[in-house]
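# Okay, sequence plus prediction incoming.
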Amino acid sequence: MTESLARYEVPVAGVARITLARADKFNAINPQLIYDVNEAFDKALYDDQIKVIILAADGKHFSAGHDIADTVESYQSAVQSESRKVGTWSGFQEPETHGWFAAEKEAYFETAKRWRNISKPTICAVQGKCIAGALIFAWVCDIIVASADAQFSDPVMTFGMPGVEWLAHPWELGARKAKEFLFTADSWSADEAHRLGMVNHVVPREELADFALAMATKIAGKPSFALKLAKEAVNKTLDIQGQANALDAGFYLHHLGHTQNFRLYGWGMDPTNVPSLASVPKMKKD
């Protein structure tokens, strides 16, 4: 049996902590990690003794984002073959863009939607680099606490994509800063993320785990039903403002980018500006 890439523990009564446990790969996100985290969220969700969930990560960095480097020769195959149903899509094994869309919709988008809507409060503790796909893990949480050395970036523009699958950038940063973040592909500090309202607190690296746990413990002292209702109310407010539809549209545009790259390069991304992708075996063009 494959060892889980998401460690689950209950550090104090009422609080579950899910930890990305792939530090040897900088917690790069592969299909197994996604589904292991999803199962851990389910475990916390259906345990009535758990009132708050912390999402954290082992090692120097929170996550390097999608594991393209590790699966560069079989990226599409890995995403498709390891997909598990979490939403309403199918067709994981269909060829090229059909299978890619179906697999990414389930693995990246539907899981993110589930985590965002889990009825219990969630806190993400981010240290070091939080890159591209890793932003999804942080942004779906209700509260983000970052270490002073944390850095956030979405550099996928460099290889011909408009942004990661969960295009929450305007909601997290505001429209103009979201455009700058995407267009430049720059890395932004925890202090800048805090100034823009994306991060709730910035703390010294050595205090990150304790700070997140103390906040979770404080929240866990509140009535669980009231916590669920408050979260539902805030999420519904965002949905009424259009967030849910905007995220759907962002995902479709993300895959328009993939389709264009398949047409031009025979692969889901543009390798011309990324030397490490130059040797990617090209698929038959659509």
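Good, I have the coordinates. Residues are numbered from 1 along each chain as shown.
# okay, CA-based contacts and neighbour counts for the rest of this
Noted.
# tally of neighbours for the residue nearest to Ala220 when sequence neighbours are not counted?
In space, and not counting its chain neighbours, Ala220 is closest to Lys51: 5.5 Å by CA to CA, 6 or more residues apart in numbering. The number of residues packed near Lys51 is 27, by other CA atoms under 10 Å.
# Could you name the specific helix or strand carrying Ala56?
strand 52-57 (DSSP states H and E).
# for that strand, packing partners?
Packing partners of strand 52-57 (3 or more CA pairs under 8 Å, 6 or more residues apart in numbering; DSSP states H and E): strand 15-20, strand 122-126, helix 208-220.
# just the helices in the chain please.
31-45, 75-81, 96-104, 111-117, 133-139, 169-173, 175-184, 190-195, 208-220, 224-240, 243-265 (DSSP state H).
# And here is the other one:
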Amino acid sequence: MRQGPAGEEAMVLEAYERFQFRRDGRVLTVAIAAPGAVNAVDARLHAELATLFTDLQHDSHSDLIILTGEGKAFCAGGDYAWFEEQIRNPKSFRAIAYEARRIVTSLLDLEKPIICRLNGPAAGLGATIALLCDIIIADERAVIGDPHVKVGLVAGDGGAIIWPQLIGFARAKEYLLTGDLLTASEAARIGLINHAVPAAELDSKVAEVAAKVLGNPRWAVRWTKTVANQPLKALAAQMMDSSLAHELLSNMAADRAEAVRAMREKRAPRLTGE
């Protein structure tokens, strides 16, 4: 999207099928609205995430983005039907590597401040997107984690980049290697997110922080963020190709297929080490 009349920019945003947009002055709320109860990532949502943040950068009618989820979840990881298609046809997994890279790099490139309103569970790619936002404010009942390993995948879509930067390597590797989920309150305590508040206070806390950010000069805010993100952008450039290559390899392992079957059948996986 290029800067232009409000009608043209609205048409670009209206083309998105997996997001809903609400404006309040210079604040644009972007809500993940995928089919199903947990806003799981399917092929369409993945493709739209790869262009969303570039389009938000060029939206001339907003200065701050609030990213949240419709319903009771933020984004609870990948859709199992999509996983099974990737297992049956590894070429389909290979084909989305460019999108996966762009999701991370375009989110880090976004100059506008972006607040994550973490209204419910965030897992896998959903957690990565939440944690790559500038400020994360959660409903204290929400949970967050990166359970890629539980479905037989390398945490290659950005989790291995951002978790260690927020909570250190020892804690990050424990959560990435176990796939365990944290409560929002625990995540705030260890510094993974900024705030965990009661559900009734979530919107007021988001509005409070947004007002503080918007009360400062626009370009001072945007370019301070730009400078602060430079180390993360360097890490993404250094790590994403290798991360995605290893994730692609893990998608072709026998234990990957068994892990997904076990999840769908709600049983313990029968792993072979292959």
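Okay, I see it. Just so it is clear, the model here is predicted, and its values are computed rather than measured.
# follow-up on the earlier one: which ones are touching the residue nearest to Ala220 of the first structure?
Lys51 of the first structure sits next to 14-16, 120-121, 220, 224 when contact means CA atoms under 8 Å, 6 or more residues apart in numbering.
# And those residues, which two are furthest apart?
Ala16 and Ser224 (14.1 Å; CA to CA).
# Highest neighbour count among the contacts of Lys51 of the first structure?
Ala16 leads the contacts of Lys51 of the first structure on contacts (other CA under 10 Å) with 27 neighbours.
# Excluding covalently adjacent residues, which one is nearest to the counterpart of that one in the second structure?
Aligned by TM-score structural alignment, Ala16 of the first structure pairs with Leu28 of the second structure. The shortest distance from Leu28 of the second structure to any non-neighbouring residue, by CA to CA, 6+ apart, is to Ile65 (5.0 Å).
# quick one: the counterpart of that neighbour in the first structure and Ala150 of the first structure, what's the gap?
Residue mapping for Ile65 of the second structure onto the first structure gives Ile53, with TM-score structural alignment as the criterion. Remark: distance between Ile53 of the first structure and Ala150 of the first structure (CA to CA, to the nearest Å) = 21 Å.
# How about Pro121 of the first structure?
Taking CA to CA, one finds Pro121 of the first structure at 22 Å from Ala150 of the first structure.
# related to what we said a few turns ago, what is the burial count for the residue nearest to Leu28 of the second structure?
Neighbour number of Ile65 of the second structure under other CA under 10 Å is 23.
# cool, and Cys124 of the first structure?
25.
# cool, Ala138 of the first structure as well?
25.
# Ala122 of the second structure too?
29.
# Check the second structure and tell me which residue is nearest its centre.
The centroid of the second structure falls nearest to Ile129 when counting by CA atoms, centre = their mean (1.7 Å).
# which residue lines up with that one in the first structure?
Match for Ile129 of the second structure (TM-score structural alignment): Phe137.
# Its match and Ser74 of the first structure: what is the separation?
Using CA to CA, Phe137 of the first structure is found at 23 Å from Ser74 of the first structure.
# which residue lines up with Leu249 of the second structure in the first structure?
Match for Leu249 of the second structure (TM-score structural alignment): Thr259.
# My error: substitute Val213 of the second structure in the last question.
Aligned partner of Val213 of the second structure by TM-score structural alignment: Ile219.
# For its match, which residues are in contact?
Applying CA under 8 Å, 6+ apart, the residues near Ile219 of the first structure are Val52.
# if I look at it, how far off is Leu213 of the first structure?
10 Å.
# now Ile118 of the first structure
Ile118 of the first structure is 19 Å from Leu213 of the first structure, by CA to CA.
# Excluding sequence neighbours, find me the nearest residue to Thr158 of the first structure.
Asn273 (6.3 Å).
# does that neighbour really touch Val156, like I thought?
No: here Asn273 of the first structure does not reach Val156: they are 10.7 Å apart, not a contact under CA atoms under 8 Å.
# ok, now how distant is the alignment partner in the second structure of Gly65 of the first structure from His195 of the second structure?
Alignment note (TM-score structural alignment): Gly65 of the first structure maps to Gly77 of the second structure. Distance of Gly77 of the second structure to His195 of the second structure, computed by CA to CA: 22 Å.
# just to revisit the earlier point, Provide a list of residues in contact with the residue nearest to Leu28 of the second structure.
27-30, 112-115.
# at 10 Å what do you get?
Going by CA atoms under 10 Å, 6 or more residues apart in numbering, Ile65 of the second structure touches 23, 26-30, 53, 56-57, 110, 112-116, 133, 210.
# burial count for Ile135 of the second structure?
20.
# Give the closest residue to it in space, chain neighbours not counted.
Take Ile135 of the second structure and drop its neighbours on the chain: the residue closest to it by CA to CA, 6+ apart is Ile115, 4.9 Å away.
# What's the match for the one you found in the first structure?
By TM-score structural alignment, Ile115 of the second structure lines up with Ile123.
# For burial, what's the neighbour tally of that match?
Look at Ile123 of the first structure: counted by other CA under 10 Å, it has 24 neighbours.
# you'd agree it is up against Ile143?
Yes: Ile123 of the first structure is within contact range of Ile143, at 4.7 Å (criterion: CA atoms under 10 Å).
# residues shared between the contacts of the two?
54, 200, 212, 215-216.
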